[in-house]
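**Q** Just need the structure, nothing else, for what follows:
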Amino acid sequence: MKTLIVYYSFTHNNEVLAQELQKQLECDLLKIEDLKKRKGFSIFLDLLFNRKPAIKFDPVTLTDYDRVIFIAPIWAGKIAMPLKTFLTNERAKITHYSFITLCGGGNKNQHNKITQELTFILHASPDAVTELWIHDLLKENQKNSPGSVTNYKITNGDLLMFQHSIHKFISQSETSIIHASSEKSVSWNH
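**A** Below is the predicted model:
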């Protein structure tokens, strides 16, 4: 199964996740970058006015891949705007996809919101959606401090805490692809 990981990472936390997944899956990696350097205020304005920032990335043919895994942070309960720009621009070429994020966490309804947002943008449901909460890595006395989450720098060692969730995510996205392929072959035989 040919897989591509497409990621955006503002603080480099999701980049660490993308690189780890690339190692595990031995797949291609595509980094989305901002055309202009971002600051917290521009992120706030993007969210407030639903702006789509200019992005850059290496050319890629998404239809060459059986599965695309998207990785990006969640800002105020929404997928980071640079990834949303990519998804909106490339939606016609995306068939099977999954989404995983390293995010602050703590909001139990966020999973459904992310799934709905992806489905709305791409006109198709994701095969899997997984949130890895930085909140779960913090010491008890740090959990109520927003700065602790925002400033947290993930390490490969931290990812070991999420290994079960990562493996479950990979399995879910692979199972959906295999199931869809077998349904196609059955319909072609009739």
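
**Q** going forward, measure contacts and count neighbours with C-alpha atoms only.
**A** Fine.

**Q** who are the neighbours in contact with residue 75?
**A** Contact analysis of residue 75 by C-alpha atoms under 8 Å, 6 or more residues apart in numbering lists residue 47.

**Q** Alongside the first, I'd like the structure of this one:
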Amino acid sequence: MSNELVIYYSLNNHVRKIVADMPEPKVEITTVKKISKNKVWQMISLGFLVKSNKKLAINELDDIGLEQYDVIHFVTPIWAGKVALPLQAFLEKYPIKNKQVKLTMSCGGGVGESKEAFLKLLDDSNELVAFKVIAGQ
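**A** Now for the predicted structure:
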């Protein structure tokens, strides 16, 4: 049996609700700058950042020991049809190699290029073994 680590980012608690029933261990990605709770402002500012390929810094994570897990399960919202910026920052800062990867994405709008964009962020040594979109979030 393989061991699995859940890594997630949740802006408005939708993803937290999704991961609540998933088994431990779980690691939450958090951003350095706090993001406004105003949904209109989020859509404007975060949509702009995503579409203009800007970065969003994340907080350092304690040693999460990625090497000890066979499966890494990412759970993230979709922003402007792409991978949420905190997950992009995580994958740049903590490269994942030689893993089985699961991806669960939450979206209130369209899926856009999110799956393809995610795959481009992964090293070719990884294998995507599961993909799921939870719409209406």
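
**Q** Show me what the longest helix anywhere in the first structure is packed against.
**A** Counting residues, the longest helix found in the first structure (DSSP state H) is helix 163-189. Packing partners of helix 163-189 of the first structure (3 or more C-alpha pairs under 8 Å, 6 or more residues apart in numbering; DSSP states H and E): strand 97-103, strand 129-133.

**Q** whereabouts in the second structure does the first one align?
**A** In this case it means strand 97-103 of the first structure. Aligning strand 97-103 of the first structure against the second structure (TM-score structural alignment) gives residues 101-107.

**Q** what's the answer for the shortest one, then?
**A** Counting by TM-score structural alignment, strand 129-133 of the first structure pairs with residues 131-135 of the second structure.

**Q** Now that stretch on the first structure. Mean distance?
**A** By mean C-alpha distance after the TM-score superposition for the first structure, the fitted stretch 131-135 of the second structure averages 0.7 Å away from its aligned residues in the first structure.

**Q** quick one: the match of strand 97-103 of the first structure to the first structure mean distance?
**A** With mean C-alpha distance after the TM-score superposition for the first structure, stretch 101-107 of the second structure departs from the first structure by a mean of 1.1 Å once superposed.

**Q** and the gap between residue 92 of the first structure and residue 122 of the first structure?
**A** With distances taken as C-alpha to C-alpha, to the nearest Å, residue 92 of the first structure is found 8 Å from residue 122 of the first structure.

**Q** neighbour count winner among these two?
**A** Using other C-alpha atoms under 10 Å as the criterion, residue 92 of the first structure and residue 122 rank with residue 122 on top: 21 against 12.

**Q** The more buried one contacts residue 89, correct?
**A** No. Residue 122 of the first structure is not in contact with residue 89 according to C-alpha atoms under 8 Å; the separation is 9.8 Å.

**Q** Let me know how buried the aligned partner of residue 74 of the first structure in the second structure is, in neighbour terms.
**A** Alignment note: residue 74 of the first structure maps to residue 78 in the second structure; criterion TM-score structural alignment. Using other C-alpha under 10 Å, residue 78 of the second structure is surrounded by 25 other residues.
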